[in-house]
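Engineer: below are the sequence and a predicted model; questions follow.
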Amino acid sequence: MSTYIDLLIENDDIATDEAGQPLFITDRDVIAQDINHAIRESGLLSDLIGERNLQRRAMIRKKLRTVVESDSRVTPGTSSVTEAMNSTKKIHLVITAETEFGLITIGAS
């Protein structure tokens, strides 16, 4: 039995199966989705996109960690926010955190 159950959100809409029924997620995926939404709502991603100063970028990443760790389901001190370059030479964020259900990773491709 799952502790957390939620609707799967994809592209800002409820994801459905072939019959049009909503898809559900549980536990670790719920936590990852909630953190993803909290990060988007924080507005920090927009700040990061426009910032070129390395010290300010580091401060924004630290604020993002605070957002991640403000979720009570995340084990304190286990989050990380790193910038990585993907195969198309674009920089993207990889956010990880430990939960009671295991490691969550957001933004990895």
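Structural biologist: Received the coordinates, thanks. In this text the structure is predicted, and so the values were computed from the model without any measurement.
Engineer: from here on, contacts and neighbour counts on C-alpha atoms
Structural biologist: Fine.
Engineer: which is the next helix or strand following the longest strand anywhere in the chain?
Structural biologist: Across the chain, the longest stretch assigned as strand under DSSP state E is strand 91-99. Downstream of strand 91-99, the first helix or strand assigned by DSSP states H and E is strand 102-106.
Engineer: so for that following strand, what gets flagged as buried?
Structural biologist: 104-105 (16 or more other C-alpha atoms under 10 Å).
Engineer: now for it, which elements pack on it?
Structural biologist: In terms of contacts (3 or more C-alpha pairs under 8 Å, 6 or more residues apart in numbering; DSSP states H and E), strand 102-106 is packed against helix 27-42, strand 91-99.
Engineer: can you give the distance from it to the centre of its chain?
Structural biologist: Mean-position distance between strand 102-106 and its chain equals 9 Å (C-alpha atoms, centre = their mean, to the nearest Å).
Engineer: take a look at this one as well, against the first:
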Amino acid sequence: MVDRYFDLLINDRDFSLNNGFEPVITKNELSIGQDIKHAIIESGLATELVAERSPTLRYDVFTRIILLVESDRRIIPGTAHIKEETAERLYLTADTYDFGKVGVTING
């Protein structure tokens, strides 16, 4: 499999460093998952979801998150799904065209 997507690995809002204090590189499906997670956080939808208590309006935010994720050209439309693990944590999965399924945890 050819590596097509590269990114610096971010954990706990900071770059991950190897033993030589160099940034760790993430590739392909991990890079796509990280991009999706950051897009959701940067859109403000994760914060909006934490603040929303109405079940109906929470599902509206879920729909907007799914539409955002499926607008990524690497994601197969109609494959994104959200599981609400807690009121402040979501697990999102989606299928990519080239690398199978990706899954990310989003904390509000």
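Structural biologist: Everything's here; your move. As the structure is a computational prediction, the values presented were derived from the model and not from experiment.
Engineer: so what number do they get for TM-score?
Structural biologist: Aligned and superposed, the two chains score 0.89 in TM-score terms (TM-score structural alignment, normalised by the length of the second structure); 104 aligned residues with a C-alpha RMSD of 1.5 Å.
Engineer: circling back: can you add distance to residue 69 of the first structure and mean neighbour count and give the helices and strands packed on strand 102-106 of the first structure back as CSV?
Structural biologist: Formatted as CSV, these follow (distance: least, C-alpha to C-alpha, whole Å; neighbours: other C-alpha atoms under 10 Å):
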stretch, distance to residue 69 of the first structure, mean neighbour count
helix 27-42, 9, 17
strand 91-99, 8, 19
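Engineer: need the ones you listed in CSV (columns: distance to residue 52 of the first structure).
Structural biologist: As requested, these are arranged in CSV below (distance: least, C-alpha to C-alpha, whole Å):
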stretch, distance to residue 52 of the first structure
helix 27-42, 19
strand 91-99, 12
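Engineer: surely residue 26 of the first structure is in contact with residue 1?
Structural biologist: No. The criterion here is C-alpha atoms under 8 Å, and residue 26 of the first structure misses it with residue 1 at 9.5 Å.
Engineer: more neighbours, the two?
Structural biologist: Higher neighbour count among residue 26 of the first structure and residue 1: residue 26, with 15 against 6, using other C-alpha atoms under 10 Å.
Engineer: after alignment, which residue of the second structure pairs with that one?
Structural biologist: Aligned counterpart of residue 26 of the first structure in the second structure: residue 27 (TM-score structural alignment).
Engineer: just give the nearest non-adjacent residue to its match, would you?
Structural biologist: Once flanking residues are discounted, residue 27 of the second structure sits nearest to residue 6: 4.6 Å by C-alpha to C-alpha, 6 or more residues apart in numbering.
Engineer: I figured the one you found hits residue 25, correct?
Structural biologist: Yes. Using C-alpha under 8 Å, residue 6 of the second structure is in contact with residue 25, at 6.6 Å.
Engineer: quick one: the most centrally placed residue in the first structure from residue 47 of the first structure, how far?
Structural biologist: Centroid-nearest residue in the first structure: residue 36, 3.3 Å away (criterion: C-alpha atoms, centre = their mean). For residue 36 of the first structure, the distance to residue 47 of the first structure equals 16 Å [C-alpha to C-alpha, to the nearest Å].
Engineer: who touches stretch 58-74 of the second structure?
Structural biologist: 32, 36, 39-40, 45, 48-49, 52, 75-82, 96-98 (C-alpha atoms under 8 Å, 6 or more residues apart in numbering).
Engineer: please consider this matter closed, and thank you.
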